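>>> heads up, no residue letters with this:
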């Protein structure tokens, strides 16, 4: 009798907990959200007043800015207006605040180009909306950031409706802060960082453009009425990462799954993958930057999103990153007459991060120089490797220093050039002069630099994985646009093959590469971005009307 009563009591308590605990947690989250809204209300009012003041001050520039872009953006704006839910103006004059969660907005990489192109498209579609970027770049002000955006990416933004809120807790998402359990630590750190952002301002739409899915889950927990969107460059964890732990795997964790420590690491990653799957189910709109990323995100998030809403699985859409293809077409001539302006230069555009695998490319280049006596198309020139990339912090500076040492040890120092934090004109200069574009990262999620190579007519030699293999360096008209490689030997042979093509073969491949790049234009990105952004705006309008 007593045991049966205890069992019945325990069962009842479990049932009650399962029924009421989610509701209790939900009420708690919304209570915290209500407090955060009230606490940031004054800052919101001050921000909107500042926007209004700056708009009046820039009234003459507004006309010039819009006039300069009217021809280019007319089709996009017209397309967007016709895709609103009621096929009319519905949200055309929406004046909400869009919060972009991008703590490293001044880094200058491909992910940042996506951010600024997204803001530009949003400004064109909703001129009175305010775009707020949550950043940890305390060392630069708004004017300096926008100037760098113009210099690095040639993207001109309208300053009055772009504002920055500075976070004081960015160190919590640095890998150096979490020497152990890094994936979990950085994800928990993103919760701290997101809470920091919400204490500054609660936006009307919240979008993560760096990969902090946990921040979006926290937003959903606090503010169910705030639609969330994710532009995923790379899954925080993937089946490929789990597979890499095995002997013979690739990447920075190759073979790390051996022994008891490896087994523990594998179990930890599997548990983290389940947690990552849970947070992915809370996001309203999901965009991925490539087919490779889409496949992994669908595998991780698709089933849980499907359970919450039967129609959400198909919403994980590929939105290729914006690349300055149109500008490169006009700025870089690709023809037989300009071939003599190119030299045997191998160009690698990539941030100086470990996963970019600059060491592999240096070793392959050293092998190229040691195993070849010259190339008929460049009889009097020795190949040169040019490494172009942004340097974010002291770790990157140390990495560049070590790469310089490696070039010295490989006895190729005189044939390698490092260009840190290059301006767009510098990048253009090398795209005009180089013959080969290089990518060394295993499972690169997309590869904006590779598209830039193609648009400039370079012959690409890329890693035989990820986006560069699946989406970019593919056959056009049944013929190759470049080469794939994985090992030092394969890269060296691909470099040699690229430099040994006949003039006719070289020109034909450059033409195919440029044709391939037309799939990744700024316009194409803007059209798809606006389509998904419209869904978020419509959701915000609907939820606001319910409250």
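Yes, it's here. All values derive from a computational prediction rather than experimental measurement.
>>> make it CA atoms for all contacts and neighbour counts henceforth
Fine.
>>> Give the buried residues for the lengthiest helix in the chain.
Identified as the longest helix of the chain according to DSSP state H is helix 2-39. Neighbour-count burial for helix 2-39, counted by 16 or more other C-alpha atoms under 10 Å, picks out 26, 29-30, 33, 36-37, 39.
>>> where's residue 185, which helix or strand?
Using DSSP states H and E, residue 185 sits in helix 182-200.
>>> Tell me which residues are up against the next helix or strand after that helix.
Scanning forward in sequence from helix 182-200 by DSSP H and E, the next helix or strand is strand 205-208. With C-alpha atoms under 8 Å, 6 or more residues apart in numbering as the test, strand 205-208 has contacts from 96-102, 215-216, 219, 226-231, 536-537, 540.
>>> Kindly report the same for stretch 212-231.
For stretch 212-231, contacts defined as C-alpha under 8 Å, 6+ apart pick out 26, 29-34, 187-188, 190-191, 193-195, 203-211, 276, 279-280, 282-289, 536-537, 539-540, 543-544.
>>> Just the buried ones from the residues you listed?
26, 29-30, 33, 187-188, 190-191, 193-195, 203-211, 276, 279-280, 282-289, 536-537, 539-540.
>>> Now for residue 254, how many residues are close by?
Residue 254 has 17 neighbouring residues, counting by other C-alpha atoms under 10 Å.
>>> I'd assumed it was in a strand, is it?
No. With DSSP: H, G, I helix; E, B strand; the rest coil as the criterion, residue 254 is assigned coil and is not in a strand.
>>> ok, it - contacts?
Taking C-alpha under 8 Å, 6+ apart, one finds 244-248 in contact with residue 254.
>>> What residues sit buried inside the helix or strand in which residue 329 is found?
Counting by DSSP H and E, the element that carries residue 329 is helix 325-331. Buried residues in helix 325-331, counted by 16+ other C-alpha under 10 Å: 325, 328-329.
>>> okay, now the one to match up with it:
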């Protein structure tokens, strides 16, 4: 669908609402509400077609699986549906809710941790409310629903119930790409997300709207267009944070892509722009009915930015819902003991999307330094040469493809090409194999919001060497009271030294650290994610029921 003049008008109205005095704001609110009424009525026909198609696909599924009584895996119901929910009006919150939940996730095929959260959330929703329809607003035109469901299973080992999933394809996703905004990127992407949101609402107005990618401005737009549609956000990373502002004055060069960029008149202008944007972002938080964050680090920043504007909301408290990780499967698939130690190779594994902020270049340089130091010691001459294995997804037709090309060039320049392996878009069995045979798992992103890959390292018994910041420092690679569960580092020297220290541990201590890390990872299971996700979603469904009932009386 082409981007229409009506969409441009909506964007102008909403942007003006952010910037103009209060009286004019009332007028614009009324205009946006009228536009929302128009969009809702305009998409009612598509809504009926979608629900009719879902019913037909469900009937076809039942006819082919006559003994199925639940969603994709009946046994999973016991894990997340131990007790039926009850709304405040006394009505059950169980499987009789038949509304549409719209998940805003323009890159649902990216294959990263955010996508694992999306599909795990959809799965938990399906198991609790099998009659609900999960609509995904996506820009991935190259994938069909069948392909996407298969990819969720092969990449994440998440089995979905296809009939109640609907993909609605956006035609404007390019407006949220950072490459579109060489200057004022934060504001550009945020306003660009409004264009994509208008595109989404032109396709369908949902009963509940949830942003699972971090485009918070779209939630505010939804709230103005559809006041009776509850809104939720699963925040992986705050769009702006106090850490980002502080990084502008950092002289070490280790605090992200903008480290030390606050110098000169341009730096001063950037600081002022970021501070103004932080105020605007803080106001946006007041439009989100239920907020979930993926880590203690993210929660602290969201509380700081959004907390003041959320004081009067029904569900003002921000909830930490750790991302789902395949801890149970990794525990059952991979042994960790003295005997299994012999099968471990001196390999360093980095599982992360091939994007600049993941800082693969730091790992490559640290690995090269580690190998140089190792070669200087004659005692290592008879030992096998360590290997660096980089596994990650690549968003096609994006800057990611150029980025991985540059990383390969860097490996060549550092003379570690023969010891470095790049694996793009690996299947889950491939990832599982490397988790079972590698010795070290690493992550070099500054302020990684959580670090699903790091939890996978721990659950598989790898010794973690991670950046001393963000989620890995606050939640994952921590001492649980019985000893270290890995190493933390910041600079190339520190990473190189940690690689050496991890491999040089006596076997007994290696096994002990692996087991401590494995025990620690039990905090991040898929079952625990599903339980907390459903608690949050019950709040939105209860609110939706209450609002829908109030309009009928």
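Ah, there it is. Just so it is clear, the structure is predicted and the values come from calculations on it, not from any experiment.
>>> out of the buried residues of helix 2-39 of the first structure, who's nearest residue 70 of the first structure?
Proximity of the buried residues of helix 2-39 of the first structure to residue 70 of the first structure (C-alpha to C-alpha) peaks at residue 37, which lies at 37.0 Å.
>>> Next up, the contacts around the counterpart of that closest one in the second structure.
Using TM-score structural alignment as the criterion, residue 37 of the first structure maps onto residue 40 of the second structure. By C-alpha under 8 Å, 6+ apart, the contact set of residue 40 of the second structure is 204-205.
>>> Tell me the residues of the second structure aligned with the helix holding residue 329 of the first structure.
Going by TM-score structural alignment: helix 325-331 of the first structure matches residues 327-333.
>>> Now do the SS call for residue 100 of the first structure.
strand.
>>> hang on, it packs against residue 122?
No. Using C-alpha atoms under 8 Å, residue 100 of the first structure is not in contact with residue 122; the gap is 11.4 Å.
>>> Show me where the stretch 251-400 of the first structure has its helices.
Assigned by DSSP state H, counting those that start in this stretch, the stretch 251-400 of the first structure shows helices spanning 259-280, 291-308, 325-331, 358-371, 394-409.
>>> Now which residue in the first structure aligns to residue 436 of the second structure?
So, by TM-score structural alignment, residue 436 of the second structure is matched to residue 432.
>>> my guess is its match is in a helix, correct?
Yes. Residue 432 of the first structure forms part of a helix when assessed by three-state DSSP.
>>> ok, the nearest residue to it once chain neighbours are set aside to residue 326 of the first structure distance?
Leaving out its chain neighbours, the residue that sits closest to residue 432 of the first structure by C-alpha to C-alpha, 6 or more residues apart in numbering is residue 332, at 5.8 Å. Separation of residue 332 of the first structure from residue 326 of the first structure (C-alpha to C-alpha, to the nearest Å) stands at 10 Å.
>>> give the contact list for residue 160 of the second structure.
Residues near residue 160 of the second structure by C-alpha under 8 Å, 6+ apart: 71-72, 119, 122-123, 149, 152-153.
>>> List the residues that contact the residue most central in space within the second structure.
Centroid-nearest residue in the second structure, with C-alpha atoms, centre = their mean: residue 114, separated by 2.2 Å. Residues touching residue 114 of the second structure, when contacts are defined by C-alpha under 8 Å, 6+ apart, comprise 212-213, 236.
>>> Can you add distance to residue 508 of the second structure and give those back as a markdown table?
Listed next are those as a markdown table, based on distance: C-alpha to C-alpha, whole Å:
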| residue | distance to residue 508 of the second structure |
| --- | --- |
| 212 | 42 |
| 213 | 42 |
| 236 | 37 |
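>>> sorry, back to before: who has more neighbours, residue 100 and residue 122 of the first structure?
Neighbour totals were compared for residue 100 of the first structure and residue 122, and residue 100 leads with 25 against 21 (other C-alpha under 10 Å).
>>> quick one on the thing from earlier: format the buried residues of helix 2-39 of the first structure as TSV; extra columns: distance to residue 465 of the first structure.
Shown next, in TSV, are the buried residues of helix 2-39 of the first structure (distance: C-alpha to C-alpha, whole Å):
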residue	distance to residue 465 of the first structure
26	42
29	41
30	43
33	42
36	44
37	45
39	47
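>>> between the residues you listed, which is closest to residue 408 of the first structure?
So of the buried residues of helix 2-39 of the first structure, ranked by how close each gets to residue 408 of the first structure (C-alpha to C-alpha), first place is residue 36, at 54.6 Å.
>>> Do I have it right that the closest one meets residue 197?
No. In this structure, residue 36 of the first structure is not within contact of residue 197 by C-alpha under 8 Å, at 10.1 Å.
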